[in-house]
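Undergrad: I'll drop the sequence and a predicted model, then ask my questions.
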Amino acid sequence: MENTEFKELKKQLLSTKKNGYDRPLDQAAMEAYCDGYKAFLDAGKTERLCAAEVIRLAEERGYRPYTRGMALSAGDKVYLSNRGKAVLLACIGERSLAEGAQIAAAHIDSPRLDLKPNPLYEDAELAYFKTHYYGGIRKYQWVTIPLELHGVVALRDGTAVQVNIGGDSGDPRLVITDLLPHLGAEQAKKPLATAIPAETLNLLLGSRPIGGEEDSGRVKLAVMKLLNGKYGITEDDFASAELEAVPAVNACDIGLDRSMIGAYGHDDRVCAYAALRALLDLERTPARTAVCVLADKEEIGSDGVTGMQSA
């Protein structure tokens, strides 16, 4: 077999991997898609925020809430929000569902730090929130970086208060402290997985006291006063709160050639955004109903009422 014939046969029959830039591409369209993805990441740093952003984008494209029993026709665009933490979207196709549907699924939760039910405490005249990690985290990555807090607090009167600390421009940020290098000699001898114990991942909240020198818990009370002034909550309300700490950084371009994206929450929002855009960018009614499932709780086994194992 001639060498040229061999190369041609190899090209036709065998799989060959190519750098994406070696394939035909629309550079402007690719950059626009990535800009949209970065905005999606910045707006949805928790599963609640991500679900809200999905709904906002869907409604801009004509999607409307689905209610059980409502009549649907080909071309209708509907969505269903599951407790504000998971979203299902569908563009109704021309064919009956008996002929099948096209479904894309991804999850919108990411590893993070959750507040414990009674998180607020004071130690050495510093106030902290106790946390418990959600999903698989590399604990050493969460110390000494700016963090923001998002979530919901259910008050005694039944109203839900949205909490956002550190997410807006000019907001203060939170942090988890670590040992200075010259004080961390023993820590440095430990394996990576155990050098930062999980019980030390506590959020530093403040150091400015109120009251007199003889009073106790002055910094804790000062922090609680600030939270009450902004959100109307008391310490007892933390028992009915769902608050999550996430990195206080926005998506950015990585590399001198800007060929990569650095951000919190790539897993699995990179897939969630692609699945969502597949529906939102449909230019005509699909033959089969197109469905996008964006679920919660994947990081801890997909359990719970908003996970993929729920009804």
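TA: All right, it came through fine.

Undergrad: C-alpha only now, for contacts and for neighbours.
TA: OK.

Undergrad: please, where are all the helices along this structure?
TA: 3-13, 27-43, 47-60, 185-188, 218-231, 266-280 (DSSP state H).

Undergrad: identify the residues contacting the shortest one?
TA: For helix 185-188, the surrounding residues in contact (C-alpha atoms under 8 Å, 6 or more residues apart in numbering) are Ala195, Ile196.

Undergrad: returning to that earlier point: which of the helices of the chain sits closest to Ser259?
TA: Shortest separation from Ser259 across the helices of the chain is recorded for helix 27-43, at 9.7 Å, computed as C-alpha to C-alpha.

Undergrad: now the closest one against helix 47-60, angle please.
TA: Put simply, helix 27-43 runs at 130 degrees to helix 47-60, going by axes from the mean of the first three to the mean of the last three C-alpha atoms, to 10 degrees.

Undergrad: alright, now check it against this:
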Amino acid sequence: MSEPPRFDRGHTDDLMSFLTASPSPYHAVASAAERLEKAGFRQVAETDAWDGTTGGRYVLRGGAIVAWYVPEGAAPHTPFRIVGAHTDSPNLRVKPLPDTGAHGWRQVAVEIYGGPLLNSWLDRDLGLAGRLTLRDGSTRLVNVDRPLLRVPQLAIHLDRSVSAEGLKLDKQRHLTPIWGLGSDVRDGDLIAFLEESAGLPAGEVTGWDLMTHSVEPSAYLGRDKELLAGPRMDNLLSVHAAVAALTAVSSGGADLPYIPVLAAFDHEENGSQSDTGADGPLLGSVLERSVFARGGSFEDRARAFAGTVCLSSDTGHAVHPNYAERHDPTHHPRVNGGPILKVNVNNRYATDGSGRAVFAAACEKANVPFQSFVSNNSMPCGTTIGPITAARHGIKTVDIGVAILSMHSARELCGADDPYLLANALVAFLEG
């Protein structure tokens, strides 16, 4: 039997605020933690002893967050229901020696992170955000959310063939942004500017993890505003939906048969192999410690994992009206058609038939439509944290998401209804 939906278009409004507040993975987990705190969750340190009492908890590690809610009466062997996502997006990231320039232009040296659509970063007003590490080892978030940087495109008069032959960008030579004028390059200038912006003493910063972001705000688009354009939807759209679903479930007073979990990892866009990535030990460590904190044994841990299901939620490809031939001819996911179930028989996605049944049941309970996605056989298929989670932890995993256009662009496009449709499906899944 279907239930009244938890979320509506107001959820999409809130997503826009979340995207603005989260220009880096570090800001994204801070934004998620703030929402969890308001819902009664409390942060626990990995270096502390944990207790197994009822309530919500979360762990922060760099650009990753794992949060869970222990319902009243949960046994040590109670299985988990996990929503997995990632906090990172392709962009331009600042190099260890950032100050550079030529011909009277002051520039910032950047490295390409992940697989961005490089042309989408041209002629766009960019801010700079991330974290600064101080002399005492502590960190400070920084966000210069105004036009600070720009990667200028070459004028067509100096490249007459660009319209006919396409734009060709050299990652080393053509993507260095400008941020001012000056005949000399002064080492330490960018970091000194950021120290001042963050209200820190000069020379206090000894390390940094910084990246560019588009300062153009998210916006509804179209005649009837049925579309949403914005940055970092891949994959903060899923992170936001998972946080909303977890807080809703934890405050609903339901007699939960599972322990609901949010796991949002960093570094998905470059392989997930880090201490904050899905291929690292973070999720397994948190789940095991939760079992042991409730007095469980290794046998209880094995029983809990055997009954656990994870939804790996990441954006997928909506059918593109100008490139329909690039899609499978019988699978054309449409925006505002509900979340997509991703399938690949070569295990680029982790979904199998039994996993499909779990997701179908959740969507039916939430009265949410869903669609199926499979790649064109002639095109390589992307992947997600789904297969990594399934293989590393022995957990049944299902790959899902929201269909978007312009994936990996500095600004992406989705249907304005799909974010809250996903959130409603996640609520039903977490409730069991």
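TA: Nice, I can see it. All figures in this text were calculated on a predicted structure; none of them were measured in a lab.

Undergrad: tally of neighbours for the corresponding residue of the second structure for Ser259 of the first structure?
TA: Structural alignment places Ser259 of the first structure opposite Glu226 in the second structure (criterion: TM-score structural alignment). When neighbours are defined as other C-alpha atoms under 10 Å, Glu226 of the second structure has 14 of them.

Undergrad: do I have it right that Glu226 of the second structure meets Tyr220?
TA: Yes: counting by C-alpha atoms under 8 Å, Glu226 of the second structure touches Tyr220, with 7.0 Å between them.

Undergrad: follow-up on the earlier one: would you format the helices of the first structure as CSV with distance to Tyr128 of the first structure and mean neighbour count included?
TA: Converted to CSV, these look like this (distance: least, C-alpha to C-alpha, whole Å; neighbours: other C-alpha atoms under 10 Å):
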stretch, distance to Tyr128 of the first structure, mean neighbour count
helix 3-13, 62, 10
helix 27-43, 26, 15
helix 47-60, 24, 20
helix 185-188, 22, 12
helix 218-231, 8, 17
helix 266-280, 28, 19
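
Undergrad: the first structure: strands as residue ranges?
TA: According to DSSP state E, the first structure carries its strands in the segments 64-65, 77-82, 86-91, 101-107, 112-123, 126-134, 147-154, 160-165, 203-206, 241-247, 252-254, 260-262, 289-295.

Undergrad: tell me which of those strands sits nearest to Glu47 of the first structure.
TA: strand 86-91 (7.5 Å).

Undergrad: in the second structure, what residues pair with the closest one?
TA: Against the second structure, strand 86-91 of the first structure falls on residues 64-69 (TM-score structural alignment).

Undergrad: residues making contact with the matching stretch?
TA: For stretch 64-69 of the second structure, the external contacting residues (C-alpha under 8 Å, 6+ apart) are 25-26, 29, 54-60, 86-87, 246, 250, 259-266, 276-277, 283, 286.

Undergrad: that one vs the first structure - mean distance after superposition?
TA: Compared with the first structure after fitting, stretch 64-69 of the second structure has a mean deviation of 0.6 Å; criterion: mean C-alpha distance after the TM-score superposition for the first structure.

Undergrad: corresponding residue for Thr177 of the first structure in the second structure?
TA: By TM-score structural alignment, Thr177 of the first structure lines up with Pro152.

Undergrad: so its match sits against Leu122, correct?
TA: Yes: shown here, Pro152 of the second structure and Leu122 form a contact pair, counting by C-alpha under 8 Å, at 5.9 Å.

Undergrad: identify the residues contacting Ala105 of the first structure.
TA: Ala105 of the first structure neighbours (C-alpha under 8 Å, 6+ apart): Ala272, Ala275, Cys292, Val293, Leu294, Ala295.
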